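In: my questions concern the predicted model and sequence given below.
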Amino acid sequence: MRKSGALVLQILLVIGFIGFCVAFMLWIQYRWFHPKPLKRVQVPELHKPVSLVLDSSGTGHIYAESENDLIIALGYYAASQRLWEMELMKRAAQGRLSEVFGTATLEFDFYFRNLLLDTLAERLYQNASPASREWCRRYAQGVNRYIIANRERLPVEFRLVQLQPRRWEPRDCFLIQRFVSWLVDTSWKEWSLIRQLHDTLPQQLQKELERIVRPTFLSPLHPGAAPVPKKWWDIDRKFRRWWWGIAYAPRGFAFVYPDTSRNPPPLSMLFLEPLGAPLPFRWLPVHLSGPTIEVAGLTVPGIPGIIVGGNRRIAWGTIHIPSQSTFFQKMPAVESQTESSVPFSMERVQQNIRVGNAVRSRTFFITPRGPTVNLDGGKPDANDTLSVLAWQGWQLSDEIAALRKLFQAQNWEEFQEALTTFQCPSS
């Protein structure tokens, strides 16, 4: 009797222990799926409460009851995670690094002032659709609300250089987009290297090179096409070394689609893999959920959209395709005739850069083809020939509209229609 009683007691203890473990696991799961807010933040720009949940992988899940609130929250969240990168990219694109880092970055500032990205961003913003401008305004509201609420709790990088982040303007979303597009656009390098290689090879090897590369790489893109100025090449290389010496350099992404020649074609599959080109930012993983939006993926800090990701029906990725969208061209320094016998004029632009208590100036000219290259600071006279940068990124387009349409694409036709608004190379 004693043995049987002890056995029953042991069984009851085991059952009780198992029951306790099950109850404990159920409690953990309940707390996991019904967590108490760790922090409540007052964001006056929001019309209704928004929830932000961080999972164990570091992905931010944003739930909002309206599209506008969703984009405001995305801007707030991006600033909370990547404010230093956003400020650094903005300063680089505007040519204002020397205000923080001194003469060490002066040539980088002149390099990007030469691209006139700040002027371009304003033109792009004014040309964008009302819906795209609204997205940029809402995103900027979220970024600025985070800056205002956290002046005393900024990332350590701001304290190290004694810098306060500047107000985020709606047009800065286009500024970051064009800045990233320029850095990943290597067409001018590829064209120049292939041309130089072709011209220095023996005739037999020239023919072999002609066989394996596209014919357009070996033909002038435009009458008057010129080699890349050596100083332009040198400064571009120095900037990349400097940038990725102080910032993490993640890799890009590509997508592979199935061979549609097979009958029947296989199921579509999206495959992402790292590319060789580093990016000037760290991807920010997010999931956005609202009445008309249900999308997840990777976003670029500073841009209100998901570059790599998908919704419930469509998934997308990015890849850089050499498009020969950039080249250099020689033009006279005075008003003259183009090859089509149409007169052109040049707009004079003076750029001033503050370095400590000093101001450094540089003069550029804007031609119908693009800005002139002036990295030496000299002033051309009437007999000089200017090197002009022709970049497709100077064309007016609305990539924010493309991102909005990708969010809501429900089939292949809508997906293709969204892609038609991507006009900038390497977008």
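Out: Received the coordinates, thanks. Not measured: the values here are computed from a predicted model.
In: when you work out contacts or count neighbours from here on, use the C-alpha atoms and nothing else.
Out: Fine.
In: in this structure, where's the longest helix?
Out: Secondary structure of the chain read by DSSP state H shows that its longest helix is helix 2-33.
In: quick one: buried residues of whatever helix or strand comes next after that one?
Out: Remark: after helix 2-33, the chain's next helix or strand is strand 51-54, criterion DSSP states H and E. Across strand 51-54, burial judged by 16 or more other C-alpha atoms under 10 Å covers 52-53.
In: use this one as the comparison:
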Amino acid sequence: MPAPPPVAQVSGTIVLPGLAAPVRIVRDRWGVPHIYARTPDDLFEAQGFVQAQDRLFQMDLWRRAAQGSLSEVLGANFIERDAMTRRFQYRGDVEGEWASYGPDTKTIATAFVRGINAWVARALEHPPDEFVRAGWKPAFWLPADLLNRTDAFLASGDAIEEVRRSKLHAVVADAIRRVGTPPFFSTMAAPVAADQTATRSDGEAAAARGGSLSFSDAHHNLSHPSFRYIVHLKAPGWNVIGVTSPWLPGVAAGHNERVAWSMTPVDVDTQDIYAESMKGPKTLINDAIIVKGRGDPFLYETEITRHGAVVAFDRANNLEYAVRWSGTEPGAAGELAALAVDRARTWIDFRAALARWKMPARRALYLDVEGNVGFQDAALVPIRRGREWSGWLRTDSLPHGFNPTAGRVSAHGLAGETAAISRQAVFAHVLGTGAAARQRFNIGPVVRPPEDDSPVRAVLEPHDWDRSRAISAPGQSESPGSPHFADLVRLWSNGEYFPLVFSDGAVRANTEATLTLEPQR
């Protein structure tokens, strides 16, 4: 087997065009980058660069899956999936969309993408092993890529439930399920045989007044790399640490200097299905999908009725089925509104920031350094008049509470089906095809932890932030050559955590490597 490609540079100096001043990237013993910048613009350019260093293939694959462009690299099997995914993207005013997240969100996204592209330029010269094996090269990003709706749609599964409840034809559900179908490669590894069953959920969280806030961010399958990335961001106006999606700026759940918070799925109804006459008024949108191995693109139409995108037809009865979803409204890109939450310093700030959070539907738990606890549901929930929508519920109208008598708040994710699981776990990589690739990219089998087997967990301690702890298995890096490719698996298997160091002194005491990003002179 050839030697693994060089891992990302994590020490020394790199010149990064676009910076105004040097940025220091301190990686601790667990692979967490602590980013210290003199301006917010430099901070987020560095965040984009660092996350691309550790997760570029995952980020590139996510973008293709979320935008409906998998056919370009994986072929014609993904045409229907790509077309359906594109039908549920935002089509309104882009400037209004950016403004809905906050006045500086577009600026932050632009800096973040500039950092990603700086690493993409390097990766095009020396492609990481994942791209070589997958058979394509990374592409440059645009800020608008962060406005994607697919993750939020996948988290809003009530349309499928309505198909079942209304006894609609199964073809409607099949069409909806094509949105965001995970990419796959041929001869994927078979799962480990199951030897026990459990009812899985999307995570849970709890906070006690004057105590700690704990959360688990669960998914049904263990994947490699982790669907979360841990990062610490520090610049004027910013000092926040926690978990994010690798392709997004900011932190989705974690803490700043005064406030800790978590985000757990909550069940709200944001989708409706309408049976409409095929002869009714509609807008037709023409689109083209580039398909690997074909000279000409695949041309297709998206039909938009007054309710939403058409997903299926009943030609015998002259009907078409349209899905209305609040995620097509401005401000509903998944988790992008976390940038406002990251800077909350009080309960009032926190709730004001959550008023910008529209998707995915979440129950946010709150705990601050003064011991106050609270919860607030956040989602864009329609007001219904019969079958029609007539506006949106205000944040005050959604469930919330502050310092309840019990002194404790909690959130429990949506329960899934009871499923067979194995005591032995494998963190499976999408490229784990064939014995050699599985050996290179998959991690395991390892023993599952005795209790909570969520790959991402944290306990946040406002009375002493340096006593906080976290886990995001299997590791921070997707590169097999990195020491942080699988270093967190043992801790996860034992049900343990690593210290989520926050203060300058604690970071210095646990420093593994320091990289300085220098502006171009």
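Out: Thanks, I have the structure now. The shown structure was predicted, so the numbers you read here are calculated from the model rather than taken from an experiment.
In: picking that back up, where's the longest helix of structure 1 relative to the chain centroid, distance-wise?
Out: Distance of helix 2-33 of structure 1 from the chain centroid (C-alpha atoms, centre = their mean, to the nearest Å) equals 53 Å.
In: which elements pack onto it?
Out: Using 3 or more C-alpha pairs under 8 Å, 6 or more residues apart in numbering; DSSP states H and E, no helix or strand is in contact with helix 2-33 of structure 1.
In: and the helices in the stretch 301-427 of structure 1?
Out: Using DSSP state H, counting those that start in this stretch, the helices found in the stretch 301-427 of structure 1 span residues 399-408, 412-419.
In: now name the helix or strand holding the residue nearest to Arg200 of structure 2 when sequence neighbours are not counted.
Out: Excluding its sequence neighbours, the residue lying closest to Arg200 of structure 2 (C-alpha to C-alpha, 6 or more residues apart in numbering) is Gly416, at 5.3 Å. Following DSSP H and E, one finds Gly416 of structure 2 within strand 415-421.
In: give me the stretch of structure 1 that that strand matches.
Out: Alignment note (TM-score structural alignment): strand 415-421 of structure 2 is unmatched in structure 1.
In: check which helices and strands that strand sits against.
Out: strand 196-201.
In: distance from the chain centre to the strand it packs on, please.
Out: Put simply, strand 196-201 of structure 2 sits 23 Å off its chain's centre (C-alpha atoms, centre = their mean).
In: now swap in stretch 133-147 of structure 2 and tell me
Out: Centroid separation between stretch 133-147 of structure 2 and its chain, computed with C-alpha atoms, centre = their mean, is 16 Å.
In: from one end of it to the other, what's the distance?
Out: Taking C-alpha to C-alpha, to the nearest Å, stretch 133-147 of structure 2 runs 29 Å from one end to the other.
In: so what touches that stretch?
Out: Stretch 133-147 of structure 2 has contacts (C-alpha atoms under 8 Å, 6 or more residues apart in numbering) with 56-57, 60, 63, 73, 90, 106, 109-110, 113, 116-117, 120-121, 123-124, 127, 131, 247-248, 333-334, 336, 431.
In: report the buried members of the residues you listed.
Out: If you count burial by 16+ other C-alpha under 10 Å, the buried members of the contacts of stretch 133-147 of structure 2 come out as 56-57, 60, 63, 73, 90, 106, 109-110, 113, 116-117, 120, 123, 127, 131, 247-248, 333-334, 336, 431.
In: okay, and which of those residues map to helices?
Out: Judged by DSSP H, these include 56-57, 60, 63, 73, 106, 109-110, 113, 116-117, 120, 123, 131 as members of helices.
In: between the residues you listed, which sits nearest His255 of structure 2?
Out: Nearest to His255 of structure 2 among those is Ala109, at 20.8 Å by C-alpha to C-alpha.
In: quick one: map that closest one onto structure 1.
Out: By TM-score structural alignment, Ala109 of structure 2 lines up with Cys136.
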